[in-house]
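Trainee: Provided below for reference: sequence and predicted model.
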Amino acid sequence: MRQAIHHLHVSARSRGLTEFTGQVRAFVRESGIGMGLLTLFCRHTSASLLIQENADSSVRRDLERYFDQLAPEDPQRYEHDTEGPDDMPAHLRTALTQSQLSIPVEHGAPLLGVWQGIYLFEHRRHASAREVVLHLIGE
């Protein structure tokens, strides 16, 4: 059994979904591990991870609009606003999504579906570089 780990920095320009599937595929390929389990972990509380369709951009826009309605910016609604009006809505959106993903690996590649991509879901208006840890275990 072998392991590989990598700290990946994903830059989101603003709130929304940023695909980084290519970087994940490259890490798996370069690891030399042919079969195993890949774990991705987002080290933040105002951004999350999603596996989502990567063929039609309207899916991403609809998801972003849905979360805007589900956890709107409203200064009257939340007590926590330490970093501005998008602070608490960002935490709520993260709580409703995922900070970790697990993806099987076979033949040196993540076993994603044809239309699946791996995304960082940035929940803050003014994005910064986010760190995602990739850990692969297998043989």
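Mentor: Yes, it's here. Numbers count the residues shown, from 1 in each chain.

Trainee: for the rest of this, base every contact and every neighbour count on C-alpha atoms.
Mentor: Noted.

Trainee: next secondary structure element downstream of the longest helix along the chain?
Mentor: Counting by DSSP state H, the longest helix found in the chain is helix 57-70. Moving toward the C-terminus from helix 57-70, the next helix or strand (DSSP states H and E) is helix 87-95.

Trainee: now do the longest helix of the chain against helix 87-95, angle only.
Mentor: 120 degrees (axes from the mean of the first three to the mean of the last three CA atoms, to 10 degrees).

Trainee: which residues touch helix 57-70?
Mentor: With contacts defined as CA atoms under 8 Å, 6 or more residues apart in numbering, helix 57-70 is touched by 16-17, 53, 93.

Trainee: out of these, which are buried?
Mentor: Buried subset of these (neighbour count, 16 or more other CA atoms under 10 Å): 16-17, 53, 93.

Trainee: show me the two of the contacts of helix 57-70 that sit farthest apart.
Mentor: E53 and R93 (18.9 Å; CA to CA).

Trainee: list the buried residues for the longest helix of the chain?
Mentor: Neighbour-count burial for helix 57-70 flags 60, 64, 67 (criterion: 16+ other CA under 10 Å).

Trainee: can you add distance to A129 and give the residues you listed back as CSV?
Mentor: What follows is these, written out as CSV (distance: CA to CA, whole Å):
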residue, distance to A129
R60, 20
E64, 19
F67, 21
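
Trainee: ok, structure two:
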Amino acid sequence: MRKRKWLDKSTGASLVNDRFHVQRLIPEAVDQLKIRHRWEVLDAENKAIREHRRRRKNAALKEERELIGQWDPERMENGETMPQIMACSQHIILKHKSKWNGQQKIRAGILFRIFPDLGKAYGLLLKLVDIFNEKTSAGVARL
């Protein structure tokens, strides 16, 4: 990709389109998608906690409260909760999958299974990085 620069006449700002800027913006977009999903996960867990507390509070008898029990979040196959996975997977999408350790591979598998759009976005990011890292002609890269 060659560097191109435009001037926005209405604002006087210059717009730059080159490999560096594109390659920097794509991971940021994928990270924003992950952040949006993280807030969804946190909101869902907070709602579940509030519902659990409401059920315990509304239980008439002590035996009913004991049956309801303490809050126990849902755990994934690796033993972590979804909020933990979302927090610990911060660097997963910023690294190439070839550089993931074993735990990151497991987290990424869970994350991409639950949020397929995030997996698709990460896959597109990897394809773009591979295009930039290969020495290909402009016509082949466009395809």
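Mentor: Looks like it arrived, so ask away. What you see is a predicted model, and the numbers here were worked out from it, not measured in a lab.

Trainee: TM-score of the superposed pair?
Mentor: Put the two chains on top of each other and the TM-score (TM-score structural alignment, normalised by the length of the first structure) is 0.26; 64 aligned residues with a CA RMSD of 4.9 Å.

Trainee: still on that earlier bit, out of the buried ones among the contacts of helix 57-70 of the first structure, which are inside helices?
Mentor: R93.

Trainee: out of the buried ones among the contacts of helix 57-70 of the first structure, which is nearest to P110 of the first structure?
Mentor: E53 (15.2 Å).

Trainee: going by distance to D87 of the first structure, which of the buried residues of helix 57-70 of the first structure wins?
Mentor: Nearest member of the buried residues of helix 57-70 of the first structure to D87 of the first structure, counting by CA to CA, is F67, at 13.9 Å.

Trainee: how close does that closest one get to L37 of the first structure?
Mentor: 30 Å (CA to CA, to the nearest Å).

Trainee: L92 of the first structure too?
Mentor: Taking CA to CA, one finds L92 of the first structure at 29 Å from L37 of the first structure.

Trainee: just checking, V133 of the first structure touches L49?
Mentor: No: counting by CA atoms under 8 Å, V133 of the first structure does not reach L49; the two are 11.3 Å apart.

Trainee: what is the neighbour count of L134 of the first structure?
Mentor: 21 (other CA atoms under 10 Å).

Trainee: that one against T21, yeah?
Mentor: No: contact status for L134 of the first structure versus T21: not in contact, 11.9 Å apart, counting by CA under 8 Å.

Trainee: gap between G117 of the first structure and L92 of the first structure?
Mentor: Applying CA to CA, the value for G117 of the first structure to L92 of the first structure is 23 Å.

Trainee: let me fix that, I meant to ask about R61 of the first structure.
Mentor: Separation of R61 of the first structure from L92 of the first structure (CA to CA): 19 Å.

Trainee: can you say which helix or strand has V28 of the first structure in it?
Mentor: Counting by DSSP H and E, V28 of the first structure is part of helix 21-31.

Trainee: got the buried residues for that helix?
Mentor: Neighbour-count burial for helix 21-31 of the first structure, counted by 16+ other CA under 10 Å, picks out 21, 24-25, 27-29, 31.

Trainee: reformat those as JSON lines; add distance to P110 of the first structure.
Mentor: Converted to JSON lines, the buried residues of helix 21-31 of the first structure look like this (distance: CA to CA, whole Å):
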{"residue": "T21", "distance to P110 of the first structure": "9"}
{"residue": "V24", "distance to P110 of the first structure": "8"}
{"residue": "R25", "distance to P110 of the first structure": "7"}
{"residue": "F27", "distance to P110 of the first structure": "10"}
{"residue": "V28", "distance to P110 of the first structure": "7"}
{"residue": "R29", "distance to P110 of the first structure": "9"}
{"residue": "S31", "distance to P110 of the first structure": "12"}
